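**Q** Predicted model follows, preceded by the sequence.
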Amino acid sequence: MSVRILALVGSLRAGSYNRQLAETAAKLAPEGATVDIYEDLGELPFYNEDIDTEAGAPASAVRLREAADAADALLLITPEYNGTMPAALKNAIDWLSRPFGAGAIRGKSVAVIGTALGQYGGVWAHDDVRRSAGVAGGTVVEDVKLSIPGSANRFAETHPAADAEVSEQLGEVLGALVEHAGRN
């Protein structure tokens, strides 16, 4: 069985540590699974029902929805901005939640991970993303958690892929997400 995982990265910064986690996830995908990193979250306009009509939605929103439709699971990777998730990731979840009750996230297995500067690794943001994705219709894998603290120090000299502990934990996350997607 092949499992396609769509990774959405909450940080838009090209060199972000969360982006590096997504790159590591793509390299560590279990056999039979792929992790595709969605590149265009920054192009999405803020969700607005006035531009999301039966006649159509913005092309960037259509592309995101199509990517999510084609995926079996979502891996949401986020830092913590001011105690919560970045607006770019919340906006993507909003677009994926529509149309209400039939959005592209509906029924998809969802795991939330990330890294942040603080001592808790962004757990508040991760909890908010889990809640938002669940309300939007995703099937959140609640027991899959990876919050890596001290990102600026931990990854200052090394890519997360070179960190054996992170790679092992990320491999476990991906394995659990693939397993959940296979049952879902």
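**A** Done, it's in.
**Q** CA only for contacts and neighbour counts going forward, please
**A** Noted.
**Q** which ones are touching R4?
**A** Applying CA atoms under 8 Å, 6 or more residues apart in numbering to R4 gives the contacts 33-36, 70-73.
**Q** State the helix or strand in which it lies.
**A** R4 is located in strand 3-9, with elements delineated by DSSP states H and E.
**Q** can you check G171 too?
**A** Secondary-structure assignment from DSSP H and E places G171 in helix 164-183.
**Q** Kindly report the same for E31.
**A** In the assignment (DSSP H and E), E31 maps to no helix and no strand.
**Q** now it: how far from K108?
**A** Taken as CA to CA, to the nearest Å, the spacing of E31 relative to K108 amounts to 20 Å.
**Q** now swap in D72 and tell me
**A** 6 Å.
**Q** which two in the contacts of R4 are spaced the farthest apart?
**A** A33 and A70 (13.2 Å; CA to CA).
**Q** Neighbour count for the two, which is higher?
**A** For the pair A33 and A70, the greater number of neighbours falls to A33 (18 against 12), based on other CA atoms under 10 Å.
**Q** here comes the other one, which I'd like you to weigh against the first:
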Amino acid sequence: MATRKIAVIVGSLRKESFSRKVAKTMMLLAPSQLEMEIIEIGNLPLYNQDDDDNPPPVYTEFRSTIKKYDGVLWVTPEYNRSVPGVLKNAIDVGSRPYGQSAWSGKPCGVVSVSPGAIAAFGANHHLRQSLVFLNMPAMQQPEAYVGNVGNQFDGDTLNNESTKKFLQGFVDAFATWVERHAD
């Protein structure tokens, strides 16, 4: 298998974000053919279509960065049964101007994370709705909902072997998915 560059997009800005901890864990578990890097989204100003003719440099840099990757791993918490605003903003910035989406055709996977029992199911599926429009083939199985995440870490280290085994299986399946769908 070829080495594939994967953009990891974390939907939480919180310093001790469980989503970021899960993303970093998955990066450590990833097979060697995946070269994964977290792409920061917190510095993106709110998308405004009026800026399409003269975009802020940070928009142009973000779009160019995303275009360099072979796939995307989304790791997100749930806010009000949806994705956080910062994540939706990154999606919108990367998808514009119309017809020039940086996301188009990139295979992706979705992991949702929550300290609650339903594991951000709503955010996971709401994000998938956007991915269809963005023309991003999203891995269907295994689905990844990490619930009760609040008690699964000692600092940044995942201490739940069952969750670690599940994430290993997910990232291994994701590597196969990316290889099958990457250009």
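**A** Great, that's in hand. Being a predicted model, the structure only gives us computed values, none of them experimental.
**Q** Send over the TM-score of the superposed chains.
**A** The TM-score (TM-score structural alignment, normalised by the length of the second structure) is 0.90; 180 aligned residues with a CA RMSD of 1.6 Å.
**Q** Give the helix, strand or coil label for the spatially most central residue of the second structure.
**A** For the second structure, the residue whose C-alpha lies nearest the mean C-alpha position (CA atoms, centre = their mean) is W74; its distance is 1.3 Å. Classification of W74 of the second structure into helix, strand or coil gives strand, according to DSSP: H, G, I helix; E, B strand; the rest coil.
**Q** before we move on, the earlier item: sitting in helices, which of the contacts of R4 of the first structure do you find?
**A** Of the positions in those, A70 sit in helices, assigned by DSSP state H.
**Q** Kindly indicate the member of the contacts of R4 of the first structure with the most neighbours.
**A** Among the contacts of R4 of the first structure, where neighbours are counted by other CA under 10 Å, the top count belongs to A73, at 29 neighbours.
**Q** secondary structure element for L131 of the second structure?
**A** Judged by DSSP H and E, L131 of the second structure forms part of helix 121-133.
**Q** now for the next helix-or-strand element following that helix, which elements pack on it?
**A** Downstream of helix 121-133 of the second structure, the first helix or strand assigned by DSSP H and E is strand 144-146. With contacts taken as 3 or more CA pairs under 8 Å, 6 or more residues apart in numbering; DSSP states H and E, strand 144-146 of the second structure sits against strand 108-113, helix 161-181.
**Q** Which residues does the shortest one contact?
**A** With contacts defined as CA under 8 Å, 6+ apart, strand 108-113 of the second structure is touched by 18-19, 22, 71-78, 119-121, 123-124, 128, 136-139, 143-147, 149, 174, 178.
**Q** Recalculate using a threshold of 7 Å.
**A** In this structure, residues lying in contact with strand 108-113 of the second structure by CA atoms under 7 Å, 6 or more residues apart in numbering are 18-19, 71-77, 119-121, 123-124, 136-139, 144-147, 149, 174.
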